[in-house]
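*Asks:* no sequence for this one, just the structure:
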């Protein structure tokens, strides 16, 4: 029987002969991180797709405050423009960003605006978690969708109420961080693993000298920057980040029940086990019949229900034995020998895992 199976096999755990990976791709350097910024402002120039001020009174407040700062007195005035929208502006301040650096920002509508397409963000300060202003954003918005409507229909594609401004904010305040004065630094592994951390420690000590690196746990390697005898911490990290190691990962099986996708790592192992698979198919069909009264009678036309039901038992694949193999290709061959549909394969893997024969982390999404 031909196997109609949707299996995607990706190496979540690297094979034994994996290519070396740079340390900069395996770890994060402690202290070298971005900072989130947020602000709220006003978008103008919309083509009648802005906020309805009755439903979004905060838009009127923002607009009044802005006009007051510009010297326009609107106290007591009633105005209902449809071309403005209140928005949240978010950005990430990258590490080592200096004053004058331009960064990207994301703009999202706060009220009931229908689209930000063609809008212009008015000067908006962006605050950090400490309440200080670190950047100021302004510029034309590139919306991520389009919206069109008529009297009886409306079409929306994408998300027109959100957009971006490339390099739309300029850094005004730098984050204080004395990087040059550091004497110690920790490397945080993106995927904690004792073997990988030990290999990182070993390759750094071989390159920079014994005692520079020390593995603290599965996710942390400490660096003694002073023992490296370099001109600055930046020179030490410049040497460390380009060193290569062969990482290790936990064996995993990931299944997506919605799409019937199964992802298995190279290190997945299955102990010797026997599997039988089969099922029942219940079919119910409705074939109503119309019954007419006799000619010239006073009867009524009625519909008589007619239902047919049947149960079919699928023969299944019988009892198939999956040998305990040492390679992914042989494990796959054993599973494919069952010749079942994707959803049934997921159920089989669940059962094998429950029986203790699947030696891997089993993740169901």
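*Replies:* Here it is on my side, so go on. None of the values given here were measured: they were computed from a predicted structure.
*Asks:* hey, let's count contacts and neighbours off CA atoms from now on
*Replies:* Fine.
*Asks:* Could you point out the helix or strand that follows the helix or strand harbouring residue 199?
*Replies:* For residue 199, the host element (DSSP states H and E) is helix 194-208. Per DSSP H and E, the first helix or strand lying C-terminal to helix 194-208 is strand 213-217.
*Asks:* Put this next to the first one:
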């Protein structure tokens, strides 16, 4: 049984919260512009040229896709006898259409296997249309795959896999064929959405914009959305946005926050996190049970029978550690260092933080993702 005793002496709860000093940042680092956004594209395609590592015969849709492709080139086959080939693989293709992208520009695409292909290494993607959420084709993808993974298997079924061999990319593998709707130029006003809603930040942005362009040019609808009057002409609006980009704004006070990733055990916190006066005790109990098998052997002329015996050994280990004394005013990051020095895992650290939050001693927002 391993116990970790922590005595945390911090500032009392009646002390007002400590906030970070405001930092000056460029305006467009704090906001997103409505209408200036990426658009997701997706498509279904066929990868050919695989060295026997493609989909197997039981994956019917890859064979059907090959048959449909051959029909486009005048090759007809019996529908009841689909072609069987291990050199092809059905794949999902997706890409991101950048804002203000124009036809003729190239974008990267990602290709992922849909069937039971072992590897896409050495394959080439056949011409694949990429569609948006509206069902329209915005790009065409084709090219040779770059696969970072590797798979090797033997005849007895043993195999070795490195990274993910069933996923790859094609740099500049898609050509844009259609413009996305330009909502940015259609609106008489520019809408700015704060990446982190904050009343003080919104107020500072409005003051900074009106100081440069005049009163009532910018208004705040709420703590996360701002309206800015802008020229309709495309060239004038571009100049206006370049001036907005250079405006520096004092970011509002940030709240202390602790983020814990339950899947990876990662704990991240900002420098504002503090705890009030509290005492924390945390420990683990380790019990080892060992099964021992034996036999009872009678004497040579005792006319007895050999009987199996089974016993269990239970071992409880306890390791005691000294008590840590923290002076008043110790920040939480120093406490975390002390906990790590004792060999506590991230999960144990998070258990302590959750207990502090439930006890009302943690001056921070606790987010578990």
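*Replies:* Yep, that arrived. Computed from a predicted model, the values in this text were never measured in an experiment.
*Asks:* which one is residue 21 of the first structure nearest to, not counting chain neighbours?
*Replies:* Leaving aside its chain neighbours, residue 21 of the first structure sits nearest to residue 244 (5.0 Å; criterion: CA to CA, 6 or more residues apart in numbering).
*Asks:* which residue in the second structure lines up with that neighbour?
*Replies:* In the second structure, residue 244 of the first structure lines up with residue 248, judged by TM-score structural alignment.
*Asks:* what residues are up against that match?
*Replies:* 24, 25, 26, 27, 208 (CA atoms under 8 Å, 6 or more residues apart in numbering).
*Asks:* In the first structure, what range does stretch 97-112 of the second structure match?
*Replies:* Going by TM-score structural alignment: stretch 97-112 of the second structure matches residues 93-108.
*Asks:* Not counting that stretch itself, show me its contacts.
*Replies:* Residues outside stretch 93-108 of the first structure that contact it (CA under 8 Å, 6+ apart): 32-37, 87-92, 137, 141, 161-175.
*Asks:* element containing residue 188 of the first structure, please.
*Replies:* Using DSSP H and E, residue 188 of the first structure sits in strand 184-189.
*Asks:* the inter-axis angle of that strand versus strand 213-217?
*Replies:* 50 degrees (axes from the mean of the first three to the mean of the last three CA atoms, to 10 degrees).
*Asks:* Return the mean post-superposition distance for strand 184-189 of the first structure against the second structure.
*Replies:* Compared with the second structure after fitting, strand 184-189 of the first structure deviates on average by 1.0 Å (mean CA distance after the TM-score superposition for the first structure).
*Asks:* mind checking the end-to-end distance for stretch 315-324 of the second structure?
*Replies:* Stretch 315-324 of the second structure has its terminal residues 28 Å apart, counting by CA to CA, to the nearest Å.
*Asks:* ugh, wrong one, stretch 330-350 of the first structure
*Replies:* Where stretch 330-350 of the first structure begins and where it ends lie 19 Å apart, using CA to CA.
*Asks:* cool, stretch 69-78 of the first structure as well?
*Replies:* Distance between the two ends of stretch 69-78 of the first structure: 18 Å, counting by CA to CA.
*Asks:* what do you get for stretch 159-177 of the second structure?
*Replies:* Across stretch 159-177 of the second structure, first to last residue, CA to CA, it's 42 Å.
*Asks:* what's the offset of that stretch from the middle of its chain?
*Replies:* The chain centroid and the centroid of stretch 159-177 of the second structure are separated by 19 Å under CA atoms, centre = their mean, to the nearest Å.
*Asks:* Nearest spatial neighbour of residue 59 of the second structure, chain-adjacent residues omitted?
*Replies:* Nearest one to residue 59 of the second structure, counting by CA to CA, 6+ apart, is residue 115 at 6.3 Å.
*Asks:* can you check residue 125 of the first structure too?
*Replies:* residue 136 (4.4 Å).
*Asks:* any idea what the one you found aligns with in the second structure?
*Replies:* That one, residue 136 of the first structure, aligns with residue 140 by TM-score structural alignment.
*Asks:* all strands of the stretch 1-150 of the first structure, in order?
*Replies:* Along the stretch 1-150 of the first structure, counting by DSSP state E, counting those that start in this stretch, strands occupy 21-22, 27-29, 35-44, 85-93, 102-109, 120-127, 133-140, 142-149.
*Asks:* Report the inter-axis angle for the longest one versus strand 85-93.
*Replies:* Angular relation of strand 35-44 of the first structure and strand 85-93 on a 0 to 180 degree scale: 150 degrees, by the same axes, to 10 degrees.
*Asks:* Read off where strand 35-44 of the first structure ends up in the second structure.
*Replies:* Going by TM-score structural alignment: strand 35-44 of the first structure matches residues 39-48.
*Asks:* what comes up buried for the matching stretch?
*Replies:* Across stretch 39-48 of the second structure, burial judged by 16 or more other CA atoms under 10 Å covers 41, 42, 43, 44, 45, 46, 47, 48.
*Asks:* do stretch 206-220 of the second structure as well
*Replies:* Going by 16+ other CA under 10 Å, stretch 206-220 of the second structure has these buried residues: 206, 207, 208, 209, 217, 218, 219, 220.
*Asks:* Which parts of the stretch 201-350 of the second structure are strands?
*Replies:* Using DSSP E, counting those that start in this stretch, strands in the stretch 201-350 of the second structure cover 218-220, 225-229, 248-250, 257-261, 266-269, 274-275, 278-284, 286-296, 307-317, 324-326.
*Asks:* quick one on the thing from earlier: same list (the buried residues of stretch 206-220 of the second structure) but as JSON lines, adding distance to residue 108 of the second structure.
*Replies:* Formatted as JSON lines, those follow (distance: CA to CA, whole Å):
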{"residue": "206", "distance to residue 108 of the second structure": "38"}
{"residue": "207", "distance to residue 108 of the second structure": "40"}
{"residue": "208", "distance to residue 108 of the second structure": "38"}
{"residue": "209", "distance to residue 108 of the second structure": "37"}
{"residue": "217", "distance to residue 108 of the second structure": "39"}
{"residue": "218", "distance to residue 108 of the second structure": "37"}
{"residue": "219", "distance to residue 108 of the second structure": "38"}
{"residue": "220", "distance to residue 108 of the second structure": "38"}
